[in-house]
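> after the sequence you'll find the predicted model.
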Amino acid sequence: MSFLSAWTVCFTDITSTAGPGYTDLYFVAMEYPSSEALDQTEEDADEPDVDYIPPEEATLRITDRAAEQLRSMAAREHNQDAALRVAVESGGCHGYQYKLELAESRRTDDYRFVHPTIKPSNVVVDAISMSLLKGSTIDFATELIGSSFRVSDNPQAKGSGCGCGVSWELKI
């Protein structure tokens, strides 16, 4: 199976009412793994079954600030495929925490989101984490103590999370 045949491209035009700092669209192009790619990945990695999130449910907003920072990082790395990898892992006092790191490229089982007007601004999410992140917002915050990417407005998270701001609890 070739890499391109394992992906389907979905073009959407969803109006946002999120407010200032957000783009007028949630996303223009999103690539998501086909069920064949997920099946192949599961066989290779001997991982448990992964629930496939259909494209109409796999949404992720990218703020203009986050997209600008991603474009700047891709330029510094001289890599148009560079992406922010967002994952959910177990840990912290509330059970889950976000893991954000720079990735050189996407994997075959990743969902890839791109800001509609600021490119490259790649955000990739693995198939397992997508169900825990769908509907969230990726932002870039600058504060006196430092700057960082942040996940906010996660509809799967219960309340505002832990007092330390690192972990969060899943809505049941």
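That came through fine.
> drop to CA atoms for contacts and neighbour counts, all remaining ones
Fine.
> list the helices and strands whichever strand or helix holds residue 142 packs on?
In this structure, residue 142 sits in strand 136-143 according to DSSP states H and E. Judged by 3 or more C-alpha pairs under 8 Å, 6 or more residues apart in numbering; DSSP states H and E, the packing partners of strand 136-143 are strand 60-62, helix 64-77, strand 146-152.
> run a quick neighbour tally on residue 37.
20 (other C-alpha atoms under 10 Å).
> where's it, which helix or strand?
Judged by DSSP H and E, residue 37 forms part of helix 35-45.
> list the buried ones in that helix?
35, 37-38, 40-41 (16 or more other C-alpha atoms under 10 Å).
> what do you get for stretch 90-109?
In stretch 90-109, counting by 16+ other C-alpha under 10 Å, buried: 92, 94, 96-98, 100, 103, 105-106, 108-109.
> same question, stretch 132-141
132-140.
> can you check stretch 149-168 too?
149, 151, 154, 156-157, 161, 167-168.
> looking at the residues you listed, which two lie furthest apart in space?
Using C-alpha to C-alpha, the two most remote members of the buried residues of stretch 149-168 are 149 and 156, lying 18.8 Å apart.
> ok, residue 171 to residue 143 distance?
According to C-alpha to C-alpha, to the nearest Å, residue 171 and residue 143 sit 29 Å apart.
> these two: which is more packed in?
More neighbours surround residue 171 than the other of residue 171 and residue 143, with 10 against 7 (other C-alpha under 10 Å).
> one more to weigh against that first structure:
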Amino acid sequence: MLGTKYFAISKRILTLKSFKPLTLGGTTIITLRYNSTKPSTTTTNSNANSSRLKPSSFAFPSSPTSQQSSSTTTSTNDSITSSQQQEDINDFRATKLIHGKTNLSFAITERASKKLNEISQQDNQDSGLLIQVESGGCHGFQYNLKLTNIDKELQQQQDGDANDLVVFERDQGRKVIMNESSLMILQDSKLDYTKELIGIQFKIVDSPYTSSACGCGSSFDFDFDKLSQKEG
């Protein structure tokens, strides 16, 4: 058995050359023929790299982490909702009725107020926004917005050529005027200045009595039963 040694654990790497069983006295002995070589640099580097790839490096988030993430998302959503509610309160508090008599509320957002002020500086100091709700549109009703001279609108009312008008303003800015029948439908909603894909525009938002609306928001339907319940 020249050139044959029994297998033993060694610091050297075994390169398998042959495999030959040997039977002595009824006992089978497995022998290995090998060449002893020094570990190569490539093998050492591979082993070193493998040792750095720990299972924890690729572990999926555990259940507690998922719960924490969900809790964080819920907390963020609650914060946004709370912020929106506070903004709504501020909008209604800042909007004042300066002409007419009504118990109904309406709000002008800060964005809409600033834009109206910009327009008045470019146009004239008496300009304001007239809101009229009329029947029509794909959902039954539509509101028309147009710039107008507030003084002229109020003069027409005094001459008996106009319905009872109410005028709102925010922070002593430009005014919004409408008749009471329009306010009845738009009560508790807000005038906003929005930037959307369809363009930049003044828009009525957050109406609690609107049951449906078209994509552009200019045509809508409202819930008569819900409105009647509030009046009752």
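Looks like it arrived, so ask away. Because the structure is a prediction, the values reported are computed rather than measured.
> quick revisit: now, the buried residues of stretch 149-168 of structure 1 that are in helices?
Among the buried residues of stretch 149-168 of structure 1, no residue falls in helices (DSSP state H).
> can you lay out these as JSON lines showing distance to residue 9 of structure 1?
Below are these laid out as JSON lines (distance: C-alpha to C-alpha, whole Å):
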{"residue": "149", "distance to residue 9 of structure 1": "26"}
{"residue": "151", "distance to residue 9 of structure 1": "24"}
{"residue": "154", "distance to residue 9 of structure 1": "24"}
{"residue": "156", "distance to residue 9 of structure 1": "25"}
{"residue": "157", "distance to residue 9 of structure 1": "28"}
{"residue": "161", "distance to residue 9 of structure 1": "34"}
{"residue": "167", "distance to residue 9 of structure 1": "33"}
{"residue": "168", "distance to residue 9 of structure 1": "31"}
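> of these, which is the nearest to residue 86 of structure 1?
Of the buried residues of stretch 149-168 of structure 1, the one sitting nearest to residue 86 of structure 1 (C-alpha to C-alpha) turns out to be residue 151, at 8.6 Å.
> the closest one corresponds to which position in structure 2?
Using TM-score structural alignment, the equivalent of residue 151 of structure 1 in structure 2 is residue 204.
> would you check how far apart the residue lying closest to that match once chain neighbours are set aside and residue 102 of structure 2 are?
Among residues not flanking residue 204 of structure 2 along the chain, residue 191 sits closest, at 4.7 Å (C-alpha to C-alpha, 6 or more residues apart in numbering). Distance, residue 191 of structure 2 to residue 102 of structure 2, by C-alpha to C-alpha: 18 Å.
> do residue 51 of structure 2 as well
Taking C-alpha to C-alpha, one finds residue 51 of structure 2 at 78 Å from residue 102 of structure 2.
> ditto for residue 14 of structure 2
For residue 14 of structure 2 relative to residue 102 of structure 2 (C-alpha to C-alpha), the value is 98 Å.
> ok so, going back, hey, which of the helices and strands packed on strand 136-143 of structure 1 is tucked in deepest?
strand 60-62 (a mean of 27; mean count of other C-alpha atoms under 10 Å).
> that strand vs structure 2, average distance?
Its match in structure 2 and strand 60-62 of structure 1 itself, once the structures are fitted together, sit a mean 0.9 Å apart by mean C-alpha distance after the TM-score superposition for structure 1.
> that strand maps to which residues in structure 2?
Going by TM-score structural alignment: strand 60-62 of structure 1 matches residues 106-108.
> repeat for stretch 42-50 of structure 1
Using TM-score structural alignment, stretch 42-50 of structure 1 pairs with nothing in structure 2.
> reformat the buried residues of stretch 132-141 of structure 1 as JSON lines; add distance to residue 86 of structure 1.
Below are the buried residues of stretch 132-141 of structure 1 laid out as JSON lines (distance: C-alpha to C-alpha, whole Å):
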{"residue": "132", "distance to residue 86 of structure 1": "11"}
{"residue": "133", "distance to residue 86 of structure 1": "9"}
{"residue": "134", "distance to residue 86 of structure 1": "11"}
{"residue": "135", "distance to residue 86 of structure 1": "13"}
{"residue": "136", "distance to residue 86 of structure 1": "11"}
{"residue": "137", "distance to residue 86 of structure 1": "11"}
{"residue": "138", "distance to residue 86 of structure 1": "9"}
{"residue": "139", "distance to residue 86 of structure 1": "12"}
{"residue": "140", "distance to residue 86 of structure 1": "13"}
